[in-house]
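> my questions concern the predicted model and sequence given below.
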Amino acid sequence: MKDNIPPQPANSFRITLELFRAEKRLDNVLLLAIKQQNENLDLREISRSAYKELFNEGKIQIKGQKARPSSAVAKGITYVDILGFKQKRS
């Protein structure tokens, strides 16, 4: 079976969440993943209030849809795109 990876929007930073169990809230899991990544230091140093604002402005998306902080996240791989931040290219 081939993975169905959604296209990444222009001018966005993609975080791939790989969960071994379902989580009740996206915001907690995503913030931890943001803090652990080393590709975008501006995003890694984001304040809690600026992070909340990304959700409020619809700049955090899953499959092109606006994500909610309280959304549950299923076990497996989830691709989260954060609009307005650049992906580091190798």
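Arrived safely, thanks for sending.

> from here on, contacts and neighbour counts on C-alpha atoms
Will do.

> select the longest helix from this structure.
Using DSSP state H, we find that the single longest helix of the chain is helix 26-36.

> next SSE after it?
Going down the chain from helix 26-36, the next helix or strand is helix 41-44, by DSSP states H and E.

> give the next helix or strand downstream of that next one.
helix 48-56.

> for that following helix, buried residues please.
Within helix 48-56, the residues scored as buried using 16 or more other Cα atoms under 10 Å are 51, 54-55.

> putting a second one here so we can go through both:
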Amino acid sequence: MLPRDERRRLQEIEQQLVDEDPRLARRLSQTSTLGYLRARVSVRMFAAACAGVLAVMCLFLNEGAAALTSAALAGVLLLSRTWRVEFL
């Protein structure tokens, strides 16, 4: 929790933003469901979910090796969600 004077200052900044550009303030304060999902779900997590669904489908189709491979891929993607990839 922020100290009282910092909260007051943030409220003043917010009010100043609303006074200067109400359209921008409205856009920043509104969050759509799609925007929320886009911010919370990474490409890696989406790929892990797809691999998990594929693993379940392979199990129903009696494809054991494909199900194992898909499950392993989903597991690796889920475990690697905190890994950072840096390019030179």
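Perfect, thanks for sending it. What you are looking at is a predicted structure, and each value in this text was computed from that prediction instead of being measured.

> TM-score for the pair, please.
Superposed pair, TM-score by TM-score structural alignment, normalised by the length of structure 2: 0.25. Supporting alignment: 37 aligned residues with a Cα RMSD of 3.7 Å.

> picking up where we left off before, what's the angle between the longest helix of structure 1 and helix 48-56?
120 degrees (axes from the mean of the first three to the mean of the last three Cα atoms, to 10 degrees).

> any idea how far residue 80 of structure 1 is from residue 60 of structure 1?
Relative to residue 60 of structure 1, residue 80 of structure 1 is positioned 7 Å away (Cα to Cα, to the nearest Å).

> who has more neighbours, the two?
residue 60 (27 against 23; other Cα atoms under 10 Å).

> name the nearest residue to the more buried one, ignoring sequence neighbours.
Spatially, and ignoring its direct neighbours in sequence, residue 60 of structure 1 is nearest to residue 82 (4.6 Å; Cα to Cα, 6 or more residues apart in numbering).

> that neighbour contacts residue 65, correct?
No. Under the criterion of Cα atoms under 8 Å, residue 82 of structure 1 makes no contact with residue 65, lying 11.3 Å away.

> compare those two (neighbour count), which wins?
Comparing residue 82 of structure 1 with residue 65 by neighbour count (other Cα under 10 Å), the higher total belongs to residue 82, at 22 against 12.

> looking at this, the more buried one is in a helix?
No. Assigned with DSSP: H, G, I helix; E, B strand; the rest coil, residue 82 of structure 1 falls outside any helix and is strand.

> hmm, back to that, spit out the contact partners of the residue nearest to residue 60 of structure 1.
Contact partners of residue 82 of structure 1, counting by Cα atoms under 8 Å, 6 or more residues apart in numbering, are 12-15, 54, 59-61.
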